[in-house]
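K.L.:
I would like to see how this sequence folds:
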Amino acid sequence: MSEVEEVDERVSLDLLKHKMAKFAKERDWDHFHTPRNLLLALVGEVGEVSEIFQWKGEVPKGLPDWKEEEKIHLGEELSDVLLYLIRLADMCGIDLGKAALRKLQLNAIKYPAPNKYTQHP
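P.N.:
Next up is the predicted model:
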């Protein structure tokens, strides 16, 4: 596989978790990947995403006015956020997929959808 290659495989949180674990192990980075260090790295990456949007003002869905290279850069930075988040969850023993599904269920209870058939304007 080339350094940067498009993949056809279906991407899951589990797949990314295993790839991140392998990546860190191959580089002997496991001892650096403490929860604290991963959290700080995650915050730094969120900051980089923020910088991309900093002077853009409000932008419409799909970023239609953005250049392709800007969208690629955003995708790279969002990927960094996702990968650090997945690695952090793994190092904390959290199944992120299950935790996210549970949180969605809790949010549905906390913020129920309006029933459009019984509510009046």
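K.L.:
CA only for contacts and neighbour counts going forward, please
P.N.:
Noted.
K.L.:
what segments of this structure are helices?
P.N.:
Secondary structure of the chain (DSSP state H): helices at 13-26, 35-53, 68-91, 96-110.
K.L.:
same list, those helices, but as CSV with distance to residue 61 please.
P.N.:
Below are these laid out as CSV (distance: least, C-alpha to C-alpha, whole Å):
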stretch, distance to residue 61
helix 13-26, 25
helix 35-53, 13
helix 68-91, 12
helix 96-110, 23
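K.L.:
quick one: which of those is nearest residue 59?
P.N.:
Judged by C-alpha to C-alpha, the one of these that comes nearest to residue 59 is helix 35-53, at 8.7 Å.
K.L.:
can you give the contact residues for that closest one?
P.N.:
Under the contact criterion C-alpha atoms under 8 Å, 6 or more residues apart in numbering, helix 35-53 has outside partners 74, 77-78, 80-81, 84-85, 87-88, 91-92.
K.L.:
residues touching the residue nearest the centre of the chain, list them.
P.N.:
The centre of the chain sits closest to residue 82, judged by C-alpha atoms, centre = their mean, with a distance of 2.7 Å. If you count contacts by C-alpha under 8 Å, 6+ apart, residue 82 has none.
K.L.:
here is the second sequence; please produce its structure so I can put it next to the first one:
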Amino acid sequence: MDVTDSVPPDQIAALQHRLAEFAAARDWEQFHTPKNLAAALTVEAGELLEIFQWLTPELSLTVMEDAESAERVEDEIADVLAYLLQLCTVLGVDPLAALAAKIDRNEERFPVR
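P.N.:
You can find the predicted model right below:
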């Protein structure tokens, strides 16, 4: 199954458009350079990691059972995805095509034995 089969590309494009409109309405496009977006993506990924930082592997599997921590996880995942999609928009990268191509390369690099 191809990754692009499971996520409608129009949903990704709609989210990218919505993010672009949100930034434009606030005149934030001037700050949305590839460097700044990559840095923001890293910061948000760090904030996601912070939630799990001192948990044992077993406890990390239960993080979504608590409503408050589940909300924090979802918020940070949303932030990571938002910056990733904005970076893709600025660079002209189709995120689903890039992921599908990467999976293809990994399947060749790491064959099932």
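K.L.:
ok so, going back, from the contacts of helix 35-53 of the first structure, keep the buried residues only.
P.N.:
Among those, those scoring as buried are 74, 77, 80-81, 84-85, 87-88 (criterion: 16 or more other C-alpha atoms under 10 Å).
K.L.:
next, give me the two most distant ones among those residues.
P.N.:
74 and 88 (21.1 Å).
K.L.:
quick one: residues contacting residue 104 of the second structure.
P.N.:
With contacts taken as C-alpha under 8 Å, 6+ apart, residue 104 of the second structure has no neighbouring residues.
K.L.:
that one maps to what in the first structure?
P.N.:
Matched by TM-score structural alignment, residue 104 of the second structure corresponds to residue 105 in the first structure.
K.L.:
on that earlier part again, now, of the helices of the first structure, which is deepest in the fold?
P.N.:
Comparing those by mean neighbour count (mean count of other C-alpha atoms under 10 Å), helix 68-91 ranks first with a mean of 17.
K.L.:
now it on the second structure. Mean distance?
P.N.:
For helix 68-91 of the first structure, the mean deviation from the second structure after alignment is 0.7 Å (mean C-alpha distance after the TM-score superposition for the first structure).
K.L.:
so what's the gap between that helix and the chain middle?
P.N.:
Relative to its parent chain, helix 68-91 of the first structure has a centroid offset of 6 Å by C-alpha atoms, centre = their mean, to the nearest Å.
K.L.:
next one: stretch 101-119 of the first structure
P.N.:
24 Å.
K.L.:
please report how far residue 76 of the first structure lies from residue 98 of the first structure.
P.N.:
For residue 76 of the first structure, the distance to residue 98 of the first structure equals 25 Å [C-alpha to C-alpha, to the nearest Å].
K.L.:
and if you look at residue 54 of the first structure?
P.N.:
Residue 54 of the first structure is 33 Å from residue 98 of the first structure, by C-alpha to C-alpha.
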